[in-house]
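> For reference, the sequence and a predicted model appear below.
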Amino acid sequence: MENVSSHMHHVFILYGIQELGRNKPLYFFLTFILYVAIITLNLSLIATIVVEKSLHEPMYICLCNLCATSLYGTVGFYPKFLIDLLSNNKAVISYAMCVTQTYIIYTSAMCEIAILTVMAYDRYVAICKPLKYHSILTPRRLLNLLLLAWIYPLSMAVISLLLTLRLPICESRIDKLFCDNPSILKQGCNSNSAHVNRLWSIIMIVGQVAQAVLIFASCTQIVHICVGSSEGRTKFIQTCLPHVLAICISTLAVLFDLLYSWDGAASLPLHVRNALGLQFLILPPFCNPLIYGMQLPNIRRTFIRSLRCSGRRVGCKRTH
């Protein structure tokens, strides 16, 4: 507890923002537009699913949770980043805010992978075992799976956070636009004291890889079933292709972040490392609602009808 108490007065400097220099106003404008777009797209998709009763099915309920993880994760980064871009001073962040930001950003990414795993299971049952779909994926089982998809990452990250809090901090330089666990560990007074943290990080990575394997296995089975008929291929394109694209985007973004955290990446220019590190805060939150909104016919029809109704304001009746 002595370490935690002494940490509260420690301040980190985010040197990644210093690289932006005189271009801060431009980056503020672009980031603000992007953040508003992310909020609008995800909230619109959530509202469409909540309001339209015909969309109260497992796949769309999972999609609501996926959008919620995006909104949750971006809250941990964009407001602070926008404030730093407006400031002419060095970008500083307190220890308490740094660990909070780390927790929010990385639990959102872990929750996203977990929810994508649940969605992969939903698509597997729907296409490979259609006659047993409603008996297998009952509302109670879906609720339990979604609770697990949130509780597992949040609790695993709590342990990681507690392990980080016990370490003494001596340095203040973070070469990123935001805080993350590897960056905090590098500020420790003794790198040898962080071996438990690294071991726990490996355990967490293994958990994420295991979920990726489950997703890949379900996609393989789905493709095997669907390629045999034109009806199956149509179903795959309409309901599974968005999920496959979302998985690819999330995986690519996580790989970029891992490359950023890799020690060998230190030789890359800072602006390149900044671009790599931001991908999982840009691509999934922005692309997922667009992909699902445009590709899933039920959501697309409902959203277009809602826009027409809001334009006319009268005489609109929902069709089920």
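Yep, that arrived. Numbers count the residues shown, from 1 in each chain.
> from here on, contacts and neighbour counts on C-alpha atoms
Fine.
> Provide the count of other residues in contact range of residue 305.
Residues near residue 305, counting by other Cα atoms under 10 Å, number 16.
> Which secondary structure state does it sit in?
helix (DSSP: H, G, I helix; E, B strand; the rest coil).
> Residue 171 too?
Three-state assignment for residue 171 (three-state DSSP): coil.
> Point me to the helix or strand that includes the most centrally placed residue in the chain.
Central residue of the chain (Cα atoms, centre = their mean): residue 109, 3.7 Å from the mean position. Element membership for residue 109 (DSSP states H and E) is helix 95-128.
> Just want the angle from the helix or strand hosting residue 81 to helix 95-128.
Using DSSP H and E, the element containing residue 81 is helix 78-86. If you take axes from the mean of the first three to the mean of the last three Cα atoms, to 10 degrees, helix 78-86 sits at 130 degrees to helix 95-128.
> Tell me how far helix 78-86 lies from the chain's centre.
Centre-to-centre, helix 78-86 and its host chain are 19 Å apart (Cα atoms, centre = their mean, to the nearest Å).
> neighbouring contacts of it?
The contact list for helix 78-86, computed with Cα atoms under 8 Å, 6 or more residues apart in numbering, reads 17, 24-25, 27-28, 31-32, 35, 91, 177-178.
> Go again with 7 Å.
The contact list for helix 78-86, computed with Cα atoms under 7 Å, 6 or more residues apart in numbering, reads 24-25, 28, 35, 91.
> The helix holding residue 109 packs against which elements?
helix 58-75, helix 139-165, helix 195-226 (3 or more Cα pairs under 7 Å, 6 or more residues apart in numbering; DSSP states H and E).
> Centre of the chain to the helix or strand following that helix, how far?
Using DSSP H and E, the helix or strand that follows helix 95-128 in sequence is helix 133-136. Between the centre of helix 133-136 and the centre of its host chain there is 28 Å, according to Cα atoms, centre = their mean.
> that older thread, out of the helices and strands packed on helix 95-128, the one nearest residue 273 is which?
helix 58-75 (19.1 Å; Cα to Cα).
> What residues sit buried inside that closest one?
58-74 (16 or more other Cα atoms under 10 Å).
> Kindly report the same for stretch 22-38.
In stretch 22-38, residues buried by neighbour count (16+ other Cα under 10 Å) are 24, 28, 31-32, 34-35, 38.
> Repeat that for stretch 36-54.
38-39, 41-46, 48-49, 52.
> What about these, which are in helices?
Among those, the ones falling in helices (DSSP state H) are 38-39, 41-46, 48-49.
> Let's have those in CSV, adding distance to residue 301.
As requested, those are exported to CSV (distance: Cα to Cα, whole Å):
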residue, distance to residue 301
38, 21
39, 21
41, 16
42, 17
43, 17
44, 14
45, 12
46, 15
48, 10
49, 12
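> then this one, side by side with the first:
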Amino acid sequence: MMHNVSQVRFFFLSGLNETGNYRVVLFSLALISYCFIVLVNVALIVTIILDKNMHEPMYILLCTFCMNGLYGTTGFYPKILWDLLSPVHVISYSGCLVQALVISSFVCNDLTILAVMAYDRYVAICRPLQYHSIMSKQRVLLLVSFSWLTPFCISAINIILTSRLKLCSPYIDRVYCVNLILWKRACFPADTIIHAIVVYIGIIIYLFHGLFIVWSYMYVLKTCVDSFENRAKFMQTCVPHLTSLLIFFVVILVDIYNMQFGLNLSPTIQNVLSIEHFIITPIMNPLVYGFKLTSIRNRILGGITFKIK
């Protein structure tokens, strides 16, 4: 209804207010970080696409993981780079909603892809004789589509409901827009109850994602105990995945806790905590997989050696 349409047309991002004379340094660091993220993720994606031997479920899912890293960071870095060079840090209402959608779906995509990768490792180690029949090309395509479309649809529904809320404050104490912060700026009209229900449904869905990951690795670890071959496969392919999981959960839990309850820290440190998911995970994931998975490491190092010669 029209009375629920927000009168806010622009948001003021106050997260960079204390950067002062450090903006040139921060701009340089952010630009280097973004370029490095693009470099390592594109290198992994291109390596997997060009090498036909890597057209297997595990590598296809890894390629999807890296693509999601590029998708999420593209929704964050161009805007913050612009703000670091601008005296006024504002974003339009529609632009804020789009950025919130990209960032929300990026984070949810990460968890869904990690859950699908856990399922892939479960089948590979616990049911190796059935692996190729279970993880067929059609099944992998379905899982990849699920890992992208489901989080995007859930995030889009949340953003649409947020756009219907009447917002009482145009100030966001962050360097980017995120749905939870926008929701907390609402004047809490009657339909906030519907929004809360949708949010909790989303939380339950992703809680099941986390429980599924735990369940799958319980079976994987149980299978690996009595088999040297499975232990070697676990160390080679599961350790990078578990490393990515640990990084993801630590970063996300700290950020959610900070948004929901606030930490008794300086604004600068809080800003650092809020952007670590755009720095740590997009850089660490391709590096962890690139160094740990022998086929990817050898392919990349072989390409570099060939170019040097």
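Done, it's in. Just so we're clear, the structure is a prediction, and the values are computed from it rather than from any experiment.
> Overlay the chains and give the TM-score.
In this superposition the chains share a TM-score of 0.95, using TM-score structural alignment, normalised by the length of structure 2; 309 aligned residues with a Cα RMSD of 1.6 Å.
> Where in structure 2 does stretch 221-240 of structure 1 fall?
Using TM-score structural alignment, stretch 221-240 of structure 1 corresponds to residues 219-238 of structure 2.
> what residues does the matching stretch touch?
Outside stretch 219-238 of structure 2, the residues that touch it by Cα under 7 Å, 6+ apart are 121-122, 125-126, 292-293.
> Now with 6 Å, please.
residue 122 (Cα atoms under 6 Å, 6 or more residues apart in numbering).
> Could you do stretch 137-146 of structure 1 as well?
Residues outside stretch 137-146 of structure 1 that contact it (Cα under 6 Å, 6+ apart): none.
> repeat that for 8 Å
58, 62, 115, 118, 122, 125.
> and those residues, which two are the farthest apart?
Spatially, the most separated pair among the contacts of stretch 137-146 of structure 1 is 115 and 125, at 15.4 Å (Cα to Cα).
> So between those two, which is more surrounded?
The neighbour comparison of residue 115 of structure 1 against residue 125 (other Cα under 10 Å) goes to residue 115, with 24 against 19.
> Tell me the counterpart of that one in structure 2.
Checking TM-score structural alignment: residue 115 of structure 1 goes with residue 113.
> And that match, how far from residue 94 of structure 2?
According to Cα to Cα, to the nearest Å, residue 113 of structure 2 stands 28 Å off from residue 94 of structure 2.
> quick revisit: for the helices and strands packed on helix 95-128 of structure 1, which one sits closest to residue 12 of structure 1?
helix 139-165 (14.8 Å).
> immediately after the closest one, which helix or strand?
Along the chain past helix 139-165 of structure 1, the next helix or strand (assigned with DSSP H and E) turns out to be strand 173-174.
> how far apart are that following strand and its match in structure 2?
Mean deviation of strand 173-174 of structure 1 relative to structure 2 after superposition (mean Cα distance after the TM-score superposition for structure 1): 0.6 Å.
> and what of stretch 60-74 of structure 1?
Relative to structure 2, stretch 60-74 of structure 1 is 0.3 Å off (mean Cα distance after the TM-score superposition for structure 1).
> quick one: buried residues of the helix holding residue 109 of structure 1?
For helix 95-128 of structure 1, a neighbour-count test (16+ other Cα under 10 Å) marks 95, 97-99, 101-128 as buried.
> cool, and stretch 220-231 of structure 1?
Neighbour counts using 16+ other Cα under 10 Å place 222-223, 225-226 of stretch 220-231 of structure 1 among the buried residues.
> now stretch 188-203 of structure 1
188, 194, 197-198, 200-201.
> What of stretch 227-243 of structure 2?
Buried residues in stretch 227-243 of structure 2, counted by 16+ other Cα under 10 Å: 230-231, 233-234, 237-241.
> Any chance of a markdown table for those, columns distance to residue 169 of structure 2?
Formatted as a markdown table, the buried residues of stretch 227-243 of structure 2 follow (distance: Cα to Cα, whole Å):
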| residue | distance to residue 169 of structure 2 |
| --- | --- |
| 230 | 55 |
| 231 | 55 |
| 233 | 53 |
| 234 | 50 |
| 237 | 48 |
| 238 | 46 |
| 239 | 45 |
| 240 | 43 |
| 241 | 41 |
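> Show me which of these is closest to residue 260 of structure 2.
residue 241 (28.0 Å).
> Let me know the secondary structure of that closest one.
Residue 241 of structure 2 ends up helix, using three-state DSSP.
> same thing with residue 226 of structure 2?
Once three-state DSSP is applied, residue 226 of structure 2 turns out coil.
> check contacts around residue 195 of structure 1.
Residues near residue 195 of structure 1 by Cα under 8 Å, 6+ apart: none.
> State the distance from the alignment partner in structure 2 of it to residue 33 of structure 2.
Matched by TM-score structural alignment, residue 195 of structure 1 corresponds to residue 193 in structure 2. Distance from residue 193 of structure 2 to residue 33 of structure 2, counting by Cα to Cα: 40 Å.
> now do residue 217 of structure 2
Taking Cα to Cα, one finds residue 217 of structure 2 at 33 Å from residue 33 of structure 2.
> for the counterpart of residue 267 of structure 2 in structure 1, what are its contacts?
Taking TM-score structural alignment for the superposition, residue 267 of structure 2 sits opposite residue 270 in structure 1. Neighbouring residues of residue 270 of structure 1 by Cα under 8 Å, 6+ apart: 16, 19, 175.
> what's the neighbour count on the nearest residue to the match of residue 115 of structure 1 once chain neighbours are set aside?
The shortest distance from residue 113 of structure 2 to any non-neighbouring residue, by Cα to Cα, 6 or more residues apart in numbering, is to residue 147 (5.5 Å). Close neighbours of residue 147 of structure 2, defined as other Cα under 10 Å, add up to 23.
> Show me what residue 147 of structure 2 lines up with in structure 1.
Residue 147 of structure 2 maps onto residue 149 in structure 1, by TM-score structural alignment.
> is it true that its match touches residue 119?
No. Here residue 149 of structure 1 does not reach residue 119: they are 10.6 Å apart, not a contact under Cα atoms under 8 Å.
> so residue 23 of structure 1, which of the three states?
On the basis of three-state DSSP, residue 23 of structure 1 is classed as helix.
> Can you tell me what residue 13 of structure 1 aligns to in structure 2?
By TM-score structural alignment, residue 13 of structure 1 lines up with residue 12.
> hang on, that match in a helix?
No. Checked against three-state DSSP, residue 12 of structure 2 lies outside a helix; its state is strand.
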